[in-house]
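Asks: Just a sequence and a predicted model for now, questions to come.
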Amino acid sequence: MSAVTSPQESASGLSSDGVETGMADPQGRLRGRLTGTPIHPKSLLATDYLNHFNEPAMLLDILADCPESIEDLAAWKPLSYADHFRASGLSYSELAIEAYRLAPAQFRIGFELVVAEMNALVAGAIAQAKEALETSDPATFARISADAQRLQALVAEAGGIVQGEPSRRVDQNAIDALMGQK
């Protein structure tokens, strides 16, 4: 996607992919500052947050073969989008936090639903992992492996939303209701 808008795009307020570029709205003004960052101009979200879930997915996946990974896994704590970026040290962290607050509801709400599911899945898997290590139960290790695969699928789903694919989890009526428009 080109960061430069044509005269036709400027006049219409839309880029070639339908992203509003006008300066009259906060999202439009923000989009003009995203050049050189991994924040997607349509969703206003960044995939860097998903790195927070890649570590537990990997640790869950190797737990049966590497039981000492439980220490790192048990230390994992859910972080909000803003907290993740505050702690990240990335040069665009404040912009990512600002963009998240302005992210269109059609992306942010679905993203938040996926993140909530990922947080719950990891918390449950950590509890199961502790049990599995105490009992050496192969069935529990199998469930943990399945959780790792499910977490990877959820990370991919969230990544799709970040890349501007509308969430399958939320329809427009639900968005309108959540936003108080109906």
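Replies: Arrived safely, thanks for sending. Numbering: from 1, shown residues only.
Asks: Going by C-alpha atoms from here, please, whenever you check contacts or count neighbours.
Replies: Will do.
Asks: Going by neighbour count, list what's buried in the lengthiest helix in the chain.
Replies: Secondary structure assigned by DSSP state H gives helix 105-135 as the longest helix of the chain. For helix 105-135, a neighbour-count test (16 or more other C-alpha atoms under 10 Å) marks 105-111, 114-115, 118-119, 121-123, 125-126, 128-130, 132-133 as buried.
Asks: which helices and strands sit right next to that helix?
Replies: Using 3 or more C-alpha pairs under 8 Å, 6 or more residues apart in numbering; DSSP states H and E, the elements in contact with helix 105-135 are helix 51-62, helix 70-75, helix 138-162, helix 172-178.
Asks: Which among those helices is found nearest to residue 35?
Replies: Checking the helices and strands packed on helix 105-135 against residue 35 by C-alpha to C-alpha gives helix 138-162 as the closest, at 16.0 Å.
Asks: distance between the closest one and the chain's centre?
Replies: Distance of helix 138-162 from its chain centroid, counting by C-alpha atoms, centre = their mean, to the nearest Å, is 14 Å.
Asks: then this one, side by side with the first:
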Amino acid sequence: MNAAAAPPLPPHGAPTSSETGHSFAELRARAKELLAANINPRTGLATDYLNHYNEAIMLLEMIPDMPECAEDFLAWHPLTYAEHFRASNFKARDLAIAAYDAAAPTIRAQFDAITASMTTILVAVGNALRQVQQDHSRARLAQEAIGWVKPLVMQAGAVINGPGHEADEAEVDHIMTE
């Protein structure tokens, strides 16, 4: 199936296949394709994007014990969802980008707002780290930033996984056979 052939699956109670213009078989094949690529078929989002932020968190976590790691964090730069996948080795990167583009506007807006907040925090922390030279100040700043960003990563994960986030292959198959 072509990456742009069908959108992510509609949420439970959303318009049926006849209302969306896609056949049941197309939606079912799309769900399987997305699941196989580790993309949530309900939201059209992949948790792989959160690795970009988890990398920044990991670098921040190292600063208190190894102050020289601040330079590694300063080399981190924000990437959009599409930029991340284009630069990654993710097998289904084109599918991930197409699914994101086809995701429900409300889901994307919520997800984008959270990732924008993470990016804003991490960029501001980077700017502050460039100005602060004392290791204990850098360590404290890194620890504060971790406390701000980690909960946002969890919120972004919740958006990716959708309500109830039990949408695994068995659940999607069950829903598709109803």
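Replies: Noted; the coordinates are in hand. Since we're looking at a predicted model, the values are computed, not measured.
Asks: Could you tell me the TM-score of the two chains?
Replies: In this superposition the chains share a TM-score of 0.74, using TM-score structural alignment, normalised by the length of structure 2; 151 aligned residues with a C-alpha RMSD of 2.8 Å.
Asks: if we can go back for a sec, quick one: closest of the helices and strands packed on helix 105-135 of structure 1 to residue 20 of structure 1.
Replies: Nearest of these (C-alpha to C-alpha): helix 138-162, 16.5 Å.
Asks: hmm, who's touching that closest one?
Replies: 40, 43-47, 50, 53-54, 56-58, 60-61, 63-64, 107, 110-111, 114-115, 118, 121-122, 125, 128-129, 131-132, 167 (C-alpha atoms under 8 Å, 6 or more residues apart in numbering).
Asks: let's go with 6 Å and repeat that
Replies: Contact with helix 138-162 of structure 1 is made by 43, 45, 57, 60-61, 111, 132, 167, as judged by C-alpha atoms under 6 Å, 6 or more residues apart in numbering.
Asks: quick one: which of those residues is most hemmed in?
Replies: residue 45 (30 neighbours; other C-alpha atoms under 10 Å).
Asks: any idea how far residue 74 of structure 1 is from that one?
Replies: Going from residue 45 of structure 1 to residue 74 of structure 1 by C-alpha to C-alpha, to the nearest Å gives 28 Å.
Asks: sorry, back to before: can you give me the angle the longest helix of structure 1 makes with helix 51-62?
Replies: Calculated by axes from the mean of the first three to the mean of the last three C-alpha atoms, to 10 degrees, helix 105-135 of structure 1 forms an angle of 30 degrees with helix 51-62.
Asks: Just give me how far stretch 147-161 of structure 2 sits from the chain centre.
Replies: The answer for stretch 147-161 of structure 2 is 9 Å, by C-alpha atoms, centre = their mean.
Asks: Now do the buried residues in it.
Replies: Applying 16+ other C-alpha under 10 Å to stretch 147-161 of structure 2 flags 149, 152-153, 155-157, 159-161 as buried.
Asks: follow-up on the earlier one: got the helices and strands packed on helix 105-135 of structure 1 as JSON lines, with distance to residue 15 of structure 1 columns?
Replies: Converted to JSON lines, those look like this (distance: least, C-alpha to C-alpha, whole Å):
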{"stretch": "helix 51-62", "distance to residue 15 of structure 1": "29"}
{"stretch": "helix 70-75", "distance to residue 15 of structure 1": "43"}
{"stretch": "helix 138-162", "distance to residue 15 of structure 1": "18"}
{"stretch": "helix 172-178", "distance to residue 15 of structure 1": "23"}
